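Asks: Sequence and predicted model, in that order:
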Amino acid sequence: MKQFKVVAAIIAHENKVLCLQRGKNKYDYIANKYEFPGGKIESGETVEEALKREILEELQLDITIQKPFLIVNHNYPDFSITLHSYLCTTNTTNFTLTEHVDFKWLNKEELAQLDWAAADIPIVKSLMQTND
């Protein structure tokens, strides 16, 4: 089974968190699910470099990385991932969707109403329990 090391940005702006919806995918179990933006860490990249690069590619958005949040190991049917999530902020809500089909800015209390990709669910649950 293929193993990927990936990053995800939990992007906050004015007490709301950015949630992105994937489009169609060859893997039905992640198609149309919500996720935190990010992607694979390339050879020679630090986690932080990968995170900034992925957010620029996916959203054309500059972020400030605040701190690591949660590492999730998840096995999907066709591959497994180690997902490094980071709390991040941005000064704007202006961005361009280049890979996703929809987005929502939600309060932490509202996150559970979305249909999340399985690897992101532990992050959602932890976020909803934090006080910061």
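Replies: Received, thanks. Fair warning: this is a prediction, and the values are worked out from it, not measured in the lab.
Asks: use CA for all of it now, contacts and neighbours both
Replies: OK.
Asks: where do the strands sit along this structure?
Replies: Listed from the start of the chain, the chain has strands (DSSP state E) covering 2-13, 16-21, 34-35, 38-40, 64-75, 79-89, 102-106.
Asks: closest one to E57 among those?
Replies: The closest of these to E57 is strand 38-40. By CA to CA, the value is 9.2 Å.
Asks: Which other helices and strands does that closest one contact?
Replies: With contacts taken as 3 or more CA pairs under 8 Å, 6 or more residues apart in numbering; DSSP states H and E, strand 38-40 sits against strand 2-13, helix 47-59.
Asks: which residues touch D132?
Replies: Neighbouring residues of D132 by CA atoms under 8 Å, 6 or more residues apart in numbering: there are none.
Asks: sorry, back to before: possible to save the helices and strands packed on strand 38-40 as JSON lines with mean neighbour count and distance to I121?
Replies: Listed next are the helices and strands packed on strand 38-40 as JSON lines, based on neighbours: other CA atoms under 10 Å; distance: least, CA to CA, whole Å:
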{"stretch": "strand 2-13", "mean neighbour count": "20", "distance to I121": "12"}
{"stretch": "helix 47-59", "mean neighbour count": "19", "distance to I121": "19"}
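Asks: Below is an additional structure, to be compared with the one above:
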Amino acid sequence: MKTIRVVAAIILADNKIFATQRGYGEFKDGWEFPGGKIEPDETPEHAIIREIKEELDTKIEVIQLLDTVEYDYPKFHLSMDCFICNVKSGDLILKEHEAAKWLTKETLYSVDWLPADQALIGKIENYLEEHA
């Protein structure tokens, strides 16, 4: 099975997490953490900074790696490095997603997460509790 390596930004502000809704492709309308594929010549940290600049016109700061999710979709294996990030500058302008929400610890389960992203929710709850 083909492995796809991606990165995801768990953007944190005021103890809330930024979630986006896919506007395209096989998983359209599912909720996810923004990000994308790692290019051959870049580190995961550089990839997430580039992807958020491209997708949301926003400059972020990587705080830490929260987790690497390994998930088998029917057609491929996903390996996703998930980073806690802060906004350095920009207004999180949606260029590829159809919607976005800021979620609190209490509302993390209020959206229909894509399966790989769903695996992170418990770890994000713990992170928010520890850093409240």
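Replies: On my side now, so go ahead. Nothing here was measured: the structure is a model prediction, and the numbers come from that model.
Asks: matching residues in structure 1 for stretch 66-73 of structure 2?
Replies: The aligned range for stretch 66-73 of structure 2 in structure 1 is 69-76, by TM-score structural alignment.
Asks: how about the matching stretch: buried residues?
Replies: Neighbour-count burial for stretch 69-76 of structure 1, counted by 16 or more other CA atoms under 10 Å, picks out F69, I71, V72, H74.
Asks: Please compute how far that stretch lies from its chain's middle.
Replies: 11 Å (CA atoms, centre = their mean, to the nearest Å).
Asks: hmm, back to that, for A119 of structure 1, which of the helices and strands packed on strand 38-40 of structure 1 is the nearest?
Replies: It is, among those and with distance given as CA to CA, strand 2-13, at 10.5 Å.
Asks: Turn the helices and strands packed on strand 38-40 of structure 1 into a markdown table, columns for distance to H100 of structure 1.
Replies: Below are these laid out as a markdown table (distance: least, CA to CA, whole Å):
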| stretch | distance to H100 of structure 1 |
| --- | --- |
| strand 2-13 | 14 |
| helix 47-59 | 8 |
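Asks: First-to-last residue distance for stretch 89-96 of structure 1?
Replies: For stretch 89-96 of structure 1, the first-to-last residue distance is 16 Å (CA to CA, to the nearest Å).
Asks: Please spell out which residues along it are buried.
Replies: Neighbour count says stretch 89-96 of structure 1 has T89 buried, by 16+ other CA under 10 Å.
Asks: List of residues touching that stretch?
Replies: Stretch 89-96 of structure 1 is touched from outside by 10-13, 58-66, with contacts defined as CA under 8 Å, 6+ apart.
Asks: what would the residues you listed look like in a markdown table with distance to L83 of structure 1?
Replies: Formatted as a markdown table, these follow (distance: CA to CA, whole Å):
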| residue | distance to L83 of structure 1 |
| --- | --- |
| I10 | 12 |
| I11 | 15 |
| A12 | 18 |
| H13 | 22 |
| E58 | 17 |
| L59 | 19 |
| Q60 | 21 |
| L61 | 21 |
| D62 | 21 |
| I63 | 18 |
| T64 | 19 |
| I65 | 16 |
| Q66 | 17 |
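Asks: The residue nearest the centre of structure 1: what's it in contact with?
Replies: Nearest residue to the geometric centre of structure 1 (CA atoms, centre = their mean): F36, 1.9 Å. By CA under 8 Å, 6+ apart, the residues touching F36 of structure 1 are A8, A9, I10, L18, C19, L20, D120.
Asks: Pick out the most distant pair among the residues you listed.
Replies: Greatest spatial distance among the contacts of F36 of structure 1 (CA to CA): L18 and D120, at 12.9 Å.
Asks: got the contact list for stretch 103-115 of structure 2?
Replies: Contacts with stretch 103-115 of structure 2, where a contact means CA under 8 Å, 6+ apart, come from 15-19, 27, 30-32, 71, 121, 125, 128.
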